[in-house]
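> the following comprises the amino acid sequence and a computationally predicted model.
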Amino acid sequence: MFAQFLTPAYLPFAIAFAVMIGIGLIESIGLGLGHLDLDADMGADGHGGVLDWLGLGRELPILIWLTSLLGCFTVAGTAIQQIAESLQGAPLPWPGAVGGALLAGGALNTLAANALARILPRFETSVISTDDLLRQRGTVLEGAARRGAPARVKVVDRHGQAHVVLVEPHDDADIIAAGETVLIVRRDGARFFVVPERHTLLQSI
């Protein structure tokens, strides 16, 4: 079956499956890439029209939605080729199979995405501005943050959703080690600046 999956008739679905696994690994190691602010696409009544049909209207994290779509595309395409082989003794040419899989997989993904949005309520109404992370505490995940050498910090917003951002010390002389708790005090573009909680002035905050 694995060798069959690598033949030209099945290759688009093998590639989709490999990409799906890759995205799953990215999400599992928590790189913080899974959330997309879709508010600009919503209508005044709070519904996203096409986004709702696609399963994105519930603000499902984009990488989870994409992983689901790739999985549905792979399943639909493989099923189409298997049915074609049982009926005519050979799979369809890959362009025809891909077209059918896009239609069937897209419809199947609408159901899957809506189901995922219901069982992952923590992602609903949790899209925030990056400025909302200011004055929040976080934990340095790895390495040491120095001026000019940022480190990754995990911050939990008011919705309980975790974000991973790059930070540098607010004070030039500070070196903040992995595991330390920090307070985010300002932002410059995608870079945040923090003060370590060990500073005496933060102990009572």
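Noted; the coordinates are in hand.
> going forward, measure contacts between C-alpha atoms and count neighbours the same way
Will do.
> test my guess that G160 contacts R122.
Yes. Between G160 and R122 there is a contact under CA atoms under 8 Å: 7.5 Å.
> got a list of what the residue positioned nearest the centre of the chain touches?
For the chain, the residue nearest the mean C-alpha position is G34 (1.6 Å; CA atoms, centre = their mean). For G34, the contact set (CA atoms under 8 Å, 6 or more residues apart in numbering) comprises E27, P61, I62, L63, I64.
> now T74: closest residue in space that isn't a chain neighbour?
Once flanking residues are discounted, T74 sits nearest to F13: 4.8 Å by CA to CA, 6 or more residues apart in numbering.
> now the one you found: which helix or strand?
Take DSSP states H and E as the rule and F13 turns out to sit in helix 11-28.
> residue contacts, the residue nearest to T74?
Taking CA under 8 Å, 6+ apart as the test, what F13 contacts is F5, F73, T74, G77, T78.
> against L108, how distant is it?
15 Å (CA to CA, to the nearest Å).
> quick one on the thing from earlier: please flag which of the contacts of G34 sit within helices.
If you go by DSSP state H, these have E27, I62, L63, I64 in helices.
> of those, closest to V195?
E27 (28.1 Å; CA to CA).
> how much space separates the closest one from P61?
10 Å.
> more neighbours: these two, which one.
Between E27 and P61, P61 has the larger neighbour count (other CA atoms under 10 Å), namely 21 against 16.
> residues contacting the more buried one?
Going by CA under 8 Å, 6+ apart, P61 touches G34, H35, L36, F123.
> ChimeraX command to pick out the buried ones of those?
What follows is the ChimeraX syntax selecting those of the contacts of P61 that are buried according to 16 or more other CA atoms under 10 Å:
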select :34,35,123
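> can you list the contacts of P61 in a markdown table and add distance to D132 and secondary structure?
Shown next, in a markdown table, are those (distance: CA to CA, whole Å; DSSP: H, G, I helix; E, B strand; the rest coil):
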| residue | distance to D132 | secondary structure |
| --- | --- | --- |
| G34 | 18 | coil |
| H35 | 15 | coil |
| L36 | 15 | coil |
| F123 | 16 | helix |
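> this is the other structure I want to compare:
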Amino acid sequence: MMFGQWMDPAFLPFMAAGLAVLVLTAVELSALLFGLALSDALDNMLPRVDIESGEAPGIFSWLGFGKAPFLVVLVVILATFSVSGIVIQHTVLGLLGFTLWPLLAVVLALLITMPSASFLAGVLARVIPSEETSGIHRNELVGCHGHIAQGVATHDRLAEAQIAGPRGLRHWIMVRAERGEQLSPGTPVRIIAREDRTVFMARRVEDPDLLKKKGAAALPG
């Protein structure tokens, strides 16, 4: 199919959705280079739902919002809509020699997108749930130790930390430092509080392994 045909109004809604997926992915990857996460920022800006149960109202719950990160569900919906619409128009064009009226194609694509995106989001929610990580509630990470993995954390800027969870599993979370503190990559930290749905407060600590060695050395022989 020639480039001009892709730019035909019959394909524009689906090409726009595909372009949105590429842009969102590029922005997320670029943000991660600076220790930020677009997905976390969007989750923080959205109205709160029943976080403990992962439920969102009505059709949003069916689509997976509140169970998987908002950005993940949004990308799944946009990608499914884009692929469905392009396949519909391309198939009709090949069989009948013309494309469907854009609005009709959009409606048909949505009919395919809704159940397909719901299924895919449900699968992803089991892999990357929004509220739990590796089977634990995120509140359990408070008090755990780890280190800054990417970015520099200040009170106003988030960074990614790798934390050893209560079951010995590693978790990657977004953290901020206390006021006046700056936490560089590799800095050992302890999670002292959970600020909201996705952000934690981290405090600089001496290397936990070094603390254990000092404690053992202080014991009478």
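On my side now, so go ahead. Treat the numbers as computed from the prediction; the structure is a model and nothing was measured.
> can you give me the buried ones in the host helix or strand of F193 of structure 1?
Using DSSP H and E, F193 of structure 1 sits within strand 191-196. Burial within strand 191-196 of structure 1, assessed by neighbour count using 16+ other CA under 10 Å, is assigned to F192, F193, V194, V195, P196.
> in terms of secondary structure, what does it contact?
The contact analysis (3 or more CA pairs under 8 Å, 6 or more residues apart in numbering; DSSP states H and E) places strand 191-196 of structure 1 against strand 162-169, strand 181-188.
> and the contacts of that strand?
Against strand 191-196 of structure 1 from outside (CA under 8 Å, 6+ apart): 165-171, 176, 180-187.
> for stretch 208-221 of structure 2, same thing?
So stretch 208-221 of structure 2 is contacted by H145, P188 (CA under 8 Å, 6+ apart).
> hmm, 10 Å instead?
With contact meaning CA atoms under 10 Å, 6 or more residues apart in numbering, stretch 208-221 of structure 2 is reached by H145, G146, P188, V189, R190, V205.
> what lines up with the second one in structure 1?
With TM-score structural alignment as the criterion, G146 of structure 2 lines up with G138 in structure 1.
> L38 of structure 2: neighbour count?
That count, for L38 of structure 2 with other CA under 10 Å as the rule, works out to 18.
> quick check, it in contact with L158.
No. L38 of structure 2 is beyond contact range of L158, at 11.3 Å (criterion: CA atoms under 10 Å).
> intersection of neighbour lists for the two?
When contacts are counted by CA under 10 Å, 6+ apart, L38 of structure 2 and L158 have no shared neighbour.
> can you find the partner of A104 of structure 1 in structure 2?
In structure 2, A104 of structure 1 lines up with I112, judged by TM-score structural alignment.
> and its match, what does it touch?
By CA under 10 Å, 6+ apart, the residues touching I112 of structure 2 are T80, F81, S84, G85, V106.
> which among those gets closest to G97 of structure 2?
Of the contacts of I112 of structure 2, the one sitting nearest to G97 of structure 2 (CA to CA) turns out to be G85, at 16.4 Å.
> helix or strand: which one has the residue lying closest to that closest one once chain neighbours are set aside?
Counting by CA to CA, 6+ apart, G85 of structure 2 lies nearest to A109, which is 5.0 Å off, once chain neighbours are set aside. Here A109 of structure 2, judged by DSSP H and E, is contained in helix 102-127.
> which strands and helices sit next to the following helix or strand past that helix?
Proceeding N to C from helix 102-127 of structure 2, the next assigned helix or strand is strand 132-133, under DSSP H and E. Applying 3 or more CA pairs under 10 Å, 6 or more residues apart in numbering; DSSP states H and E, one finds that strand 132-133 of structure 2 contacts helix 102-127, strand 170-177.
> need the winner for burial among these.
strand 170-177 (a mean of 21; mean count of other CA atoms under 10 Å).
> and that one, how far from the chain's centre?
Centre-to-centre, strand 170-177 of structure 2 and its host chain are 13 Å apart (CA atoms, centre = their mean, to the nearest Å).
> that older thread, let's have the helices and strands packed on strand 132-133 of structure 2 in TSV, adding distance to L63 of structure 2.
Below are those laid out as TSV (distance: least, CA to CA, whole Å):
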stretch	distance to L63 of structure 2
helix 102-127	4
strand 170-177	25
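> now, which of the contacts of strand 191-196 of structure 1 sits nearest W94 of structure 1?
Of these, the one sitting nearest to W94 of structure 1 (CA to CA) turns out to be V165, at 41.4 Å.
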